[in-house]
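# got a predicted structure plus its sequence, pasted below:
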Amino acid sequence: MRRRWIDYLMLAAFAALAATAQQTTFRSEIHLVTLTFSVHDASGKFAAGLGANDFSVYEDGAPQKIASFSGDSQLPLRIGLLVDVSDSQNQFLKRHVKDTEAFLREILRPQDQVFALCFGDHMRLASDLTSSPAGIVTGLQHFEKNAGSLPELAPDPSREGGTALFDAVYAGVEEKLSGGSGYRRVLILFTDGEENSSAHDEVEAIAEAQDADVLVFAVRYTAIHHGRISARNQQGAAILLHLTGQTGGRDFDGLHTDLSQAFQEIAEELRSQYSLSYYSTNKAADGSFRKVVIQAAPAGLVVRSRAGYYARTSSPFP
């Protein structure tokens, strides 16, 4: 009887180990990649009414089979406003608060949410996720009066006196836009792109946004002194162009583009997006970057999407 009981325990242990192994194998074989993207014709007009058969997807040159496809205009939005409040930028948004509120009133529906994060050497949550445009404006105004009373994200004393753009992008995605499904994720940056104190670098910020399928838009206000921009501002402009391009968003020159016009173009883009998913044929979770290209079959169409994703060793699910 005792022998039979020991045999039973051993069989149960082996069964548990086998089930765990099966589960681990199953997880390692599933690499679902989801991409949100927009399509434009040669004139820049959004192309509507397209279906899964109009697109081909390639990962590192290898064709992938589309598992799901949809027009995403009806999915809820989750938007983050990242506002640079360093000395060179803190007056820009003040002059355009009404434009910001008008944009949010136009784009937000009851199921949509937005948050506002102000950053310099600290990152203060001016307003948590809300569906109220007025709530965002109130939060930004409260920041102006008493910034120190607002919650701080990812505090780091080594940033003293600097501007932590990459940390703001990383924290905005990680804290407010990561995880879950069934909504479109967007960051809108108001900054000149100056970066001098982040713990995270540009690659990490882009990777965090790419992994969460976050579109990054930037409204760039670059001051001109004596008829030219400085080398630092040129570098900031290049950073924003790269950051938005790698995530499928766009960069707007706030100095030469009316902010209401930029908001209008962002709103149109958010209403005219598609989404597709595929199971990657490359099962290795090796931390390498996978370049993803979406091609539209109709001639003359241009697809704007994130450049790819990192096959994280800790989490193989981009």
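That came through, no problem. Residues are numbered from 1 along each chain as shown.

# every contact and neighbour count from this point should use C-alpha atoms.
Will do.

# quick one: the helices in the stretch 151-300 of the chain, in order.
Secondary structure of the stretch 151-300 of the chain by DSSP state H, counting those that start in this stretch: the helices cover 165-172, 202-211, 231-247, 259-270.

# out of those, nearest to Y310?
Checking these against Y310 by Cα to Cα gives helix 202-211 as the closest, at 6.6 Å.

# please compare the first structure with the one that follows:
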Amino acid sequence: MEARKIQMGRRFQAAALFAFALSVCAIVAAQVRVDVRLVNVIVTVTDSHGRYIPNLTENDFIVEEDGKTQHISHFSQDRNVPVSVGILLDTSGSMDRKIRTAVDAVDRFVQRIHQDDEFFLMTFSGRPVLRQDFTNDREKLSDSLRRIIPTGGTTLYDAMAEGVRKIADSSHAKRAILLITDGQDTASVSRLEDVLERIRISDLVIYPIGISPLTYAKGSDRNAWGWPLPGLIRGKTGIQNKRDQVDMTVLRAFAENSGGRAFLLGETLIGRGGQIEKILSVIAEELRSQYTLGYYPPRADDGLYHSIRIRTRAGDAVRARHGYLARSS
């Protein structure tokens, strides 16, 4: 009889533990489902002189979705928060005389920023190729950069699509893509509209740098620092080849749909390396000066596009993505 009581007691304990485990799993699953609904937005705030504004609180911000104010559920600004950065580097044939400058600048950029940041390196010409998976080993990344040889066409859209897909595997919640190219797409399978849609549903910021072979770039009438450009510029071979133009319209679309910023490096034969390093320093500082805001949307799974507007009560300049595409239920 005593043995039977002990056996029944053990069965009861086992059943209770099993029920407890199920309840814990249900709670965790519910938390995961709720967290998936959270919309995170990376926000850059600057004053009238373009200087980053620190030390704001969540009470300084107003977040609107489709014109309706939302409650901020998550807020942070931490200069030491680790970042996952995807580096997309154009290695098409037209980059031949520029690749060393770009590689050297990227290498110094990687060596300088936070030790916990991680990177992957993807090159693109005829197709996107992952040269280095996520790592925080600077020497590994430097070695991969030094092995690059430019050749082939420009699969810009394919590279961005693959880069956005890859950055989703990152270890860190804050994600950015650095894109360096000197041309426009000539060989992608992906459509621009599909790539932009993928960007809209992703939580990341994109920083494209266009390196123009001439002072003129498609979609721009100004150089890298905002000075007006002259009329038609002729190179050594005469009329400019359209494939050699940087398509700033596309690069700006990548940036604006993610809350990032696009840069144009014009034709400056002296000090071009210094210019790209200056741009990379600006990007590095911006990543350390941003705020992250999160809110739970009223309609998280309707499969529709929803506009986002973020502003400060003081009326500062705010840069963030303009909306997101909700996932379908």
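Nice, I can see it. Keep in mind that this is a model prediction, so the values were computed, not measured.

# need the TM-score between these chains.
The TM-score (TM-score structural alignment, normalised by the length of structure 1) is 0.78; 276 aligned residues with a Cα RMSD of 2.8 Å.

# about what we covered before: out of the helices of the stretch 151-300 of structure 1, flag the one nearest R306 of structure 1.
In this view, these are compared for proximity to R306 of structure 1 by Cα to Cα, and helix 231-247 is the closest at 4.0 Å.

# tell me which other helices or strands the closest one touches.
helix 202-211, strand 214-220, strand 251-253 (3 or more Cα pairs under 8 Å, 6 or more residues apart in numbering; DSSP states H and E).

# the equivalent of L140 of structure 1 over in structure 2 - nearest residue in space that isn't next to it in sequence?
Correspondence of L140 of structure 1 to structure 2, assessed by TM-score structural alignment: L145. Setting aside the residues directly before and after it, L145 of structure 2 is nearest to V103 in space (Cα to Cα, 6 or more residues apart in numbering), at 6.2 Å.

# so what's the residue count around the one you found?
18 (other Cα atoms under 10 Å).

# same question, the one 4 residues further on
Each residue near D107 of structure 2 was counted by other Cα under 10 Å, and the total is 19.

# the counterpart of R319 of structure 2 in structure 1: how many residues sit nearby?
Aligning on TM-score structural alignment places R319 of structure 2 opposite R304 in structure 1. The criterion is other Cα under 10 Å. On that basis, R304 of structure 1 has 20 neighbouring residues.

# R304 of structure 1 contacts D41, correct?
No. With contacts counted by Cα atoms under 8 Å, R304 of structure 1 stays clear of D41, the gap being 11.2 Å.

# make TSV from the helices and strands packed on helix 231-247 of structure 1 and add distance to A168 of structure 1 and mean neighbour count to it.
Below are these laid out as TSV (distance: least, Cα to Cα, whole Å; neighbours: other Cα atoms under 10 Å):
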stretch	distance to A168 of structure 1	mean neighbour count
helix 202-211	9	21
strand 214-220	12	25
strand 251-253	17	20
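
# just send the ones you listed back as CSV, with distance to R228 of structure 1 too.
Output for those, formatted as CSV (distance: least, Cα to Cα, whole Å):
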stretch, distance to R228 of structure 1
helix 202-211, 26
strand 214-220, 15
strand 251-253, 15
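
# for the ones you listed, which one sits closest to V292 of structure 1?
Between these, helix 202-211 lies closest to V292 of structure 1; by Cα to Cα that is 11.1 Å.

# average distance between that closest one and structure 2?
Helix 202-211 of structure 1, aligned to structure 2 and superposed, deviates on average by 2.4 Å (mean Cα distance after the TM-score superposition for structure 1).

# by contact count, what packs against that helix?
Looks like helix 202-211 of structure 1 contacts helix 165-172, helix 231-247, strand 308-310 (3+ Cα pairs under 8 Å, 6+ apart).

# deepest of those, which one?
Among those, helix 165-172 has the highest mean neighbour count (mean count of other Cα atoms under 10 Å), at a mean of 25.

# sorry, back to before: nearest to N53 of structure 1, out of the helices of the stretch 151-300 of structure 1?
Comparing the helices of the stretch 151-300 of structure 1 by Cα to Cα, helix 259-270 comes nearest, at 21.7 Å.

# what's the closest one aligned against in structure 2?
With TM-score structural alignment as the criterion, helix 259-270 of structure 1 aligns to 276-287.

# how long is stretch 200-218 of structure 1 end to end?
Taking Cα to Cα, to the nearest Å, stretch 200-218 of structure 1 runs 19 Å from one end to the other.

# in structure 2, what stretch matches that stretch?
Taking TM-score structural alignment as the measure, structure 2 aligns residues 190-208 with stretch 200-218 of structure 1.
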